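Novice: Fold the following and give me the result.
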Amino acid sequence: MYRNLIPVGRHYIAVPKSLERIYSQVLRLTRYENQHHVIYRLAHKKVNKSKDHNSRLFDQLKTLEVQYTSKFGKGQNPPLKKPNYTETKNNKYLHENNIFNVIRPERHGEGDTFEDRLFHDEKEPPEEEDEEGKISLVLSRSVTPELEEKILNGIPNQKCILKEALLEIEKLEKRNFKFILPKSMTVDEWRTLISLQDMRSRTTYVHSLVMGTPSLDEIQQQDKIYQNPLQLDPELLEDVQDEEGQRKIKIFLMEHEMLRQDGEMVPYLVTEKDIFAIADLKTSTARTKLMMTMLGREIRMFFNTMRNRQTEVQNPKLMIKKREQSEISYDESSDKTIVLNYNPQTINLAYDWSAVREFHDWGIPLVIDMSYTSNCELDHRLRQNSLLSEILNSISINKEAKTPFQLQITNIQPDLTPKLSDELSKNADVAPYNLTSESHLDMYPHDRLVYLSPDSRNNLVKFNPDDIYVIGGIVDKQERGKVRVPLTLPAAKKLNIRHARFPTRQVFGVQSAFNIDTCVGILNDIKETSDWFYSLRWLPQRILLRRLHNDPNPENELLVRAHRRLSPADSDIELKFRLLNPTNYRYYFKRIMECKTKEEMENLLSEIKI
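Specialist: This is a model prediction of the structure:
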């Protein structure tokens, strides 16, 4: 038999001989193990299917039913199925007994299909397309050579501005959100458009021709601001007392004006936080990057304002409803809840003391081990900022939990101590954590420690309050051409310490490394609820999108939709979604998957109340 199969690595490629000869030799194997071994490799491995006769052979082998002919028993074996070698007996037991209690899409009736529930799940409606399936460009294609001559009126210098305006209109027509624009404009309207110098002013003017707001005088007044140097609010500058900080602000204003005179778009919306950031910058490159960040934020706010303006004109009842929901009613006859308006600093201080209270005998420690920072190439500034951001988010998530952990940040490296201390001192009057250079191996007994590692093969089935879980303080930015090196698992094996991973494969069918703050959120939820499906709501959306990319089917799309709408990992999600208990979370997760229209889903989400 094996003379007719050529081994290539771990695969077998059939020799181009008679189909009947190879097929009959497979069937003549007397032992079931050999039959299964050969057929499995032929039917499921990546082998050469370039020739037609090989393809027909594989199609026959996939449907082949193997007979038990050995001493182990006789009878009919079910059709060949690719085995799952990673699934252990323990995992089978968990699936059979539904320990994870996973919510999956279900069909209701014969006519119900998953495809019927799919719709465009974006906040903006899809673009209108013409008969050929291309996005319709009306206004940007309405300028003919004859109309262009009338618009320019013998002034050829205006042609460049006209071409730039047409390009801006074309980009506006191609945006995901469909802004309502006029199908054509008069010669005077085109001349008014090219008289405006800034893109934001021109875009607002074209949109106002349909919306009726803002007025032309307001647009021209704003355009004059864009044509002049940036003027900072004197009240914001009062907080910068040192001369060095004021000197850096003046340098920033000079570079801002140089870019504006070179024809570059520059930001004009500067906040108090931006002033402090400008005063700390040391290089021209850093100031340019901050300027681009400010510009991107201003552009997003600009288009959000246009979107809200259009929604208010098209559907005024919806905007009135949103305003009513945002306002607090003090009417005794109203069924709305009266909420006291606490200062954010007061609420933050209460969270801090809630976490400090756990630093007692009854508190459960949670360790973030920072000893791996020397292996993560933290010499790059972006990696350091990413690590600091994850630490700050972890502290915030932990202290806002119902019962926080004793957050122990151990093994702080000397090069990271001043930066981390400075960042933490800005965000907390009371330290809801313990920052130490001491090792957790000296602080706690080894038999209580459990290393959390994505490379472990042991699933963390149940949270044990007697165990002390250790999260690796790792910034794992996988680069192209580099293989991710496991760090926490070798450390646990070297010290003979237990290790485990989150059972994401059993719940969502994916396995990946998580950020530090994601692990802290999952552990807080599993400690309170013992519900893995609910606790893994902190799963980043990118991981589920990766699964959807590898297996694009309607069921996965429904899971991604429901998870995205209710996941607290999204910073823009409403507070009422974060406060859902496991029962309500499962209920609305299932209901979102069953929605067949966007309006039905939005009405469902509006029903959620704290």
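
Novice: okay, CA-based contacts and neighbour counts for the rest of this
Specialist: Fine.

Novice: residue contacts, Gln197?
Specialist: Counting by C-alpha atoms under 8 Å, 6 or more residues apart in numbering, Gln197 makes contact with 223, 226-227.

Novice: how does it look with 7 Å?
Specialist: Asp223 (C-alpha atoms under 7 Å, 6 or more residues apart in numbering).

Novice: So it belongs to a strand, correct?
Specialist: No: with DSSP: H, G, I helix; E, B strand; the rest coil as the criterion, Gln197 is located in coil rather than a strand.

Novice: Could you report the distance from it to Leu392?
Specialist: In this view, Gln197 and Leu392 are 42 Å apart by C-alpha to C-alpha, to the nearest Å.

Novice: Likewise for Lys493?
Specialist: 29 Å.

Novice: One more, so I can put them side by side:
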Amino acid sequence: MEICYESQAASEEKQQVDSEDEASDGDGDDDDENLREAAGDSKDSSSLEATRDLVAMWRHAGKLVPQEMTDEEVRALAELTTKSSRKKYLKYLAKKECHRRTHKEKQAKKKAEREAWIEQSRGQDEKLRNTFFLQFWSRSLDKVLAWRSAQAMVFGQPLVYDLSYESNMLRRDVENTVSQLMDVEAYNRRATDPFHLHFCNLQLDGTYRQELLRRYGKEAWDRLLITSTDRQHVDVFPREQLVYLTADSPNVLRKFDHSKVYIIGALVDRSIQSGLSLANAKRLKLATARLPLNEFLHWEMGAKNLTLDQMFRIMLTLKETGNWEEALQFVPKRKHDGFLQKEMTSNRVRGPRKEGDRG
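Specialist: Here you go, the predicted model:
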């Protein structure tokens, strides 16, 4: 997150303005009266101009206000009823404007540096040849990855993300979930043997889809090589093929089954309600399983919930290698204290030895 620092002169000026505000409440009261009159009919253009003139007067007086304001911002300011709320709103707009200005300056600086590098490299044929080669290689690689994803949509093993939980999450948690789903799609696109991703229960007017369209853009979203549907997974695949992966399941996933369709609930850690996905799977009479975290890892305190992209990388590695130790490398090391001994883990994954079994 970028931070916009005021110059020393601006900081001193701000302190001076604060002290002046404390010493000149009478003037502030006059300003408040003028603003209340402007707020009487905030939709009127003359009232908006009066509010703009008042802000301009505060700006000349050295108060912390934005240099430019939209009609909506002026209207919102005029509708505020207290002096403190107006000061806070103007301070917020000024800081927001400063952030934008700093960002533009950084972008301009990067652009200037890039143009300077291009100008410097123009006489170096070898460097330019390498640049052209990299651009060609990048385009070719994109085509190869797109071809793999297209092949996966026809022949690949499905992996389902259940997007039926938006009513159980706050808006910011849905946004976090969508960020993780975008990571999942990116990892899958770059995989040697990608899954055929399915986003099920994706409602057309739901928050998930709105956020996905906002992040990707409609054109890019329509080009994604995934399957999205508002139907439930039980309406898309045979019920006997489905296995719902949930940390609350009593059943351990001991090996990867290429004939199964695994389902992952599209939830984030901080919004997961205990047993929610398990209850959902039981209601639909689906088989469930959990990752063998206890069987392989010295697990520390806390819930055994992983992010959507971590779950995906574990399942992708397991599909490609069949090796749990390699797959579980994607579990954050802050959550566990290393792997258990190999002999112990192999016994736990195989389960207890029955009488008469040979070693």
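
Novice: Val184 of structure 2 -> structure 1?
Specialist: Aligned counterpart of Val184 of structure 2 in structure 1: Ser394 (TM-score structural alignment).

Novice: Spatially nearest residue to its match (excluding sequence neighbours)?
Specialist: Of all residues beyond its chain neighbours, the one nearest Ser394 of structure 1 is Asp517 (4.2 Å), with distances taken as C-alpha to C-alpha, 6 or more residues apart in numbering.

Novice: what number of residues lie near that neighbour?
Specialist: 22 (other C-alpha atoms under 10 Å).

Novice: how about it, what's its partner in structure 2?
Specialist: So, by TM-score structural alignment, Asp517 of structure 1 is matched to Asp309.

Novice: residues contacting the match of Val184 of structure 2?
Specialist: Ser394 of structure 1 neighbours (C-alpha under 7 Å, 6+ apart): 516-517, 520.

Novice: Tabulate the residues you listed in JSON lines, adding columns for distance to Ile249 of structure 1 and secondary structure.
Specialist: Compiled in JSON lines, the contacts of Ser394 of structure 1 are given as follows (distance: C-alpha to C-alpha, whole Å; DSSP: H, G, I helix; E, B strand; the rest coil):
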{"residue": "Ile516", "distance to Ile249 of structure 1": "35", "secondary structure": "helix"}
{"residue": "Asp517", "distance to Ile249 of structure 1": "34", "secondary structure": "helix"}
{"residue": "Val520", "distance to Ile249 of structure 1": "38", "secondary structure": "helix"}
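
Novice: From the residues you listed, pick the one nearest Ser437 of structure 1.
Specialist: Of all the contacts of Ser394 of structure 1, Ile516 has the smallest distance to Ser437 of structure 1: 18.4 Å, by C-alpha to C-alpha.

Novice: any idea which residue sits dead centre in structure 2?
Specialist: Ser179 (2.4 Å; C-alpha atoms, centre = their mean).

Novice: Compare Lys493 and Leu392 of structure 1 and say which is more crowded by neighbours.
Specialist: Set Lys493 of structure 1 next to Leu392 and count neighbours by other C-alpha under 10 Å: Leu392 wins out with 18 against 12.
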